[in-house]
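J.: Below are the sequence and a predicted model; questions follow.
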Amino acid sequence: MIYYKNIKGAFLLDVYKSQGLPSILCSNVSYKIGRHKGIFPIEEQSSSVNHKRNIFSLSYIPEYVTTELDEKKRFKSNTFKSVKGYSVWLGEYGSFKDFLASMQAKRRQALSRSLRRLDSCFDVNYHMFHGNISEDSYNYLMDSLKKMIAKRFEQRPENSETLVLWDKIYSTSFRLINESKASLYVAYNEEKPIFISLNYHFDKILFGYVSSYDIDYGKFSLGQICIYKHIEWCLSNGYILFELGWGDLEYKKWWSNNTYNFKSQIVFPKNSPLAYAMAHYYGYKTELIAFLISKKVNIHLRKLKSLLRKNGTASEQNGPSPYYKLDDIEPKHIEIEKSTPIPLESSNIPKSIVYEFLFLSQTKISNITICPLADGKNYIISGNKMSKKIVYSKNN
């Protein structure tokens, strides 16, 4: 009796991967979005996979993509609906200015405010590594991205699927960036990365695969600015689609003007009733999971796990954890409460609180003053005609 093994792959992540399923299964892959057509750069590769003894699940294929199976390998396939996908369609805009004009005024104003405040507080510059990156820069930026992701998920707290796959991502991306098949888009505060995005490039489509930012800058909406800058780059370089991928997240809904369903293609050997039955089992299972996700079952489960994890962590702690917050103070009391200013690095103040003050006051970090109060825990922070008290407290 022949036993079949299910070999899984994700389309957008496997196109450039050695031994990736698209190259094993397909002779041609194309896309059509509106009037625009193009070819996904599938490269034929030799494979040691036993096609007669395997069923292949190729998931997360955008519905605008058409795959043609390699007829020589005697496959059959069935397609099943999957989760919702989000993207930003850019083909009808002649410039970034035209795209911004199409946005709702409130959203445009919110983005403008975040960018203005970020630029008023820090010396920010942006760089796209696409086609050329040194090994030292790659190692530094990927290490920084990994740390940002880990810190973000500690904050939630949740587990990161990206970190589970990190070794594979890290081992393949350096080559892909230097071959112009991938890129790292980075925002720096002076020389320090504050957001990083790893992207894949498919003809005139940019797929934003994984991104993260320094959570100390959370007040400045870096996630939104990241997408804003990517779209600006796309329109400056003739791209027609910024692909946001799967995941029913609010920021994707906020930006997306092109929603669709992903599909899963289950490929199996011809002339095998068992393979046919197993392929349909995997396919209908995919549709069931997609249906549950559409009903937000995964979100409710995630919230429950997060709550249980949080309660478990809280029970292990010895008392409430400390934190800092900004409080208003009466202007007439500022001079009385001030002491001799100290360097920021000499205080115990978290950067996130300082950056929150910068956001409110629109002050350069070099222009603020920090003055400790007599109790040794609280501070006065001042800049741009604004002062606040930084108060040390305890969570209840």
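T.: Nice, thanks for sending it over.
J.: can we go C-alpha only for contacts and neighbour counts from here?
T.: Will do.
J.: Quick check: residue 179 touching residue 172?
T.: No. Assessed by CA atoms under 8 Å, residue 179 is found out of contact with residue 172, at 11.2 Å.
J.: Name the residues that touch stretch 61-69?
T.: The set of residues that contact stretch 61-69 without belonging to it, under CA atoms under 8 Å, 6 or more residues apart in numbering, is 10-12, 25-33, 75, 85, 260-265.
J.: Show the buried residues in these.
T.: Neighbour-count burial within those applies to 10-12, 25-29, 31, 75, 85, 261-265; the criterion is 16 or more other CA atoms under 10 Å.
J.: what's the farthest-apart pair in these?
T.: Across the buried ones among the contacts of stretch 61-69, no pair lies farther apart than 75 and 85, at 27.1 Å, counting by CA to CA.
J.: Okay, strands next: where are they in the stretch 101-250 of the chain?
T.: Listed in chain order, the strands of the stretch 101-250 of the chain (DSSP state E, counting those that start in this stretch) span 124-129, 182-189, 192-202, 205-213, 241-246.
J.: Give the buried residues for the first one.
T.: So the one you mean is strand 124-129. 124, 128, 129.
J.: Got another one to weigh against that:
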Amino acid sequence: MISNPFTSDTFSTIWSKHFSPSVSATRFGFLKTLFFEKHQFLPLYINYGKTHTKGISYTIENSDVEEIVGKVVLIYDVPTYFTTAELPKNRIKRYQIQQYPGFLIDLESYRDVNEYMVGTFKKSSRYKLNKYKRKLESCFDINYKMFHGEISKDEYESIFASFNALLTKRFDEKQVTNNNLEKEEWDFYHEVAYPMILEKKAGLFVIYNGNLPIGVTLCYFSEEILFDAITVFDIDYSKFHLGSVTIMKLIAWCIEQKLKIFDFSKGYFDYKVRWGSKKYDFEYHILYDSKSLIAQVLALAIALFFKFKQFLRDKNVNEKLHRITYKLKNKPDKTIEKFRYTLFEITEDYQNEDFVEINYGTAENEFLKTIVFEFLYLKNESQRNLKLFRSSTHDNRFLFSGIDNKVMVEVV
């Protein structure tokens, strides 16, 4: 791969600062593009980045293979669609252990996003996807921006604060832990993304409602590939399918920038299958000295360990574990409160009822946001024209008023 962002000096240096501060970097002449950290006790060397990259590429130089003597080298997350380095005919052997699935879109043959949509989806599906985008843009003051090569520090900090808040909100709703929100990991992403954006090796794609970020995607770039690293949307906008809208906008951006691949990266999700044109696998590569008994045994043990982890993953043990760890880390009162509501047309029974206008943007009325967005979606009204009123006699009764529609809402 040309210009892999995950082997860049910036990524490697900042990753080392956060995850391997006390261990000196090791470089091998036969693996010139990678940095490694040595295991404290074993003759094992692990690539910088570990599982925090979205794809490692490497080549093997024949001239310095004697450096492998007595050693094992572990390289995480090598996508199978990358060209695999050929092994020299000497003492180096390799295990390639399949781990997570990955999905990508090959964009090389498409001139624009519409051409991709026609080639990928049926007419009815294209209509729905475009309808989501039209609805979103008609109901809200929507604008899109890719920060790539330029962003002020203040704006960056503001977006990252929203990024964290949206991720926290999303996974509190799912009641599942998310590794990206662990302090050590989040601090790393927070520090590494800014300089890499300025270097055009990373980007932040943001969907705004007015000045408020409602969707954020952190991505990385090689010369030909966009890697989707972390994506999140405000769950209050779920009816508007922000995920599909984001993918359409990113496809269009990739084609405009002449990028050949939009890589959804590791992990199985239905949307990746639906949008992707190719499935691949992430592999862990274990290079070892085949003439050293210690290296042979160690390499085999590592290979068996990762095969066992994949077996557990196939049985969804990891998902169950994430739910358990969430419950252990979070108090019950952090669970999002559920409520029911009914929307109905105004009748004569309510004509004489007194209503007082309220601001649904306050913390007190935050629970109304989901209902507001459903009203906007169903009635095709714009947020800028919406007014809300609370009944002076029934605290759970509200009047929603747009340009063309008025409805009564009762919250149970």
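T.: In hand now; what should we look at? Keep in mind that this is a model prediction, so the values were computed, not measured.
J.: hmm, back to that, okay, the strands of the stretch 101-250 of structure 1 in CSV with distance to residue 313 of structure 1 next?
T.: Converted to CSV, the strands of the stretch 101-250 of structure 1 look like this (distance: least, CA to CA, whole Å):
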stretch, distance to residue 313 of structure 1
strand 124-129, 37
strand 182-189, 34
strand 192-202, 29
strand 205-213, 25
strand 241-246, 30
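J.: mind checking which helix or strand residue 356 of structure 1 is in?
T.: Assessed by DSSP states H and E, residue 356 of structure 1 sits inside helix 351-361.
J.: Packing partners of that helix?
T.: Helices and strands touching helix 351-361 of structure 1, by 3 or more CA pairs under 8 Å, 6 or more residues apart in numbering; DSSP states H and E, are helix 105-121, strand 322-327, strand 386-394.
J.: Give the buried residues for the shortest one.
T.: This means strand 322-327 of structure 1. In strand 322-327 of structure 1, the ones that count as buried by 16+ other CA under 10 Å are 324, 325, 326.
J.: and the helix holding residue 356 of structure 1, how far out from the chain's middle?
T.: 24 Å (CA atoms, centre = their mean, to the nearest Å).
J.: what do you get for stretch 270-289 of structure 1?
T.: Mean C-alpha position of stretch 270-289 of structure 1 versus that of the full chain (CA atoms, centre = their mean) differs by 32 Å.
J.: So which residues make contact with it?
T.: The set of residues that contact stretch 270-289 of structure 1 without belonging to it, under CA under 8 Å, 6+ apart, is 4, 55, 57, 74-76, 78-82, 264-269.
J.: Show me the residues you listed that map onto strands.
T.: The subset of the contacts of stretch 270-289 of structure 1 located in strands under the criterion DSSP state E comprises 55, 57, 75-76, 78-82, 264-269.
J.: which of these are buried?
T.: So, by 16+ other CA under 10 Å, the buried ones in these are 55, 57, 75-76, 79-82, 264-269.
J.: As JSON lines, those with distance to residue 215 of structure 1 would be great.
T.: Formatted as JSON lines, those follow (distance: CA to CA, whole Å):
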{"residue": "55", "distance to residue 215 of structure 1": "42"}
{"residue": "57", "distance to residue 215 of structure 1": "36"}
{"residue": "75", "distance to residue 215 of structure 1": "48"}
{"residue": "76", "distance to residue 215 of structure 1": "47"}
{"residue": "79", "distance to residue 215 of structure 1": "40"}
{"residue": "80", "distance to residue 215 of structure 1": "38"}
{"residue": "81", "distance to residue 215 of structure 1": "36"}
{"residue": "82", "distance to residue 215 of structure 1": "32"}
{"residue": "264", "distance to residue 215 of structure 1": "35"}
{"residue": "265", "distance to residue 215 of structure 1": "38"}
{"residue": "266", "distance to residue 215 of structure 1": "40"}
{"residue": "267", "distance to residue 215 of structure 1": "42"}
{"residue": "268", "distance to residue 215 of structure 1": "45"}
{"residue": "269", "distance to residue 215 of structure 1": "49"}
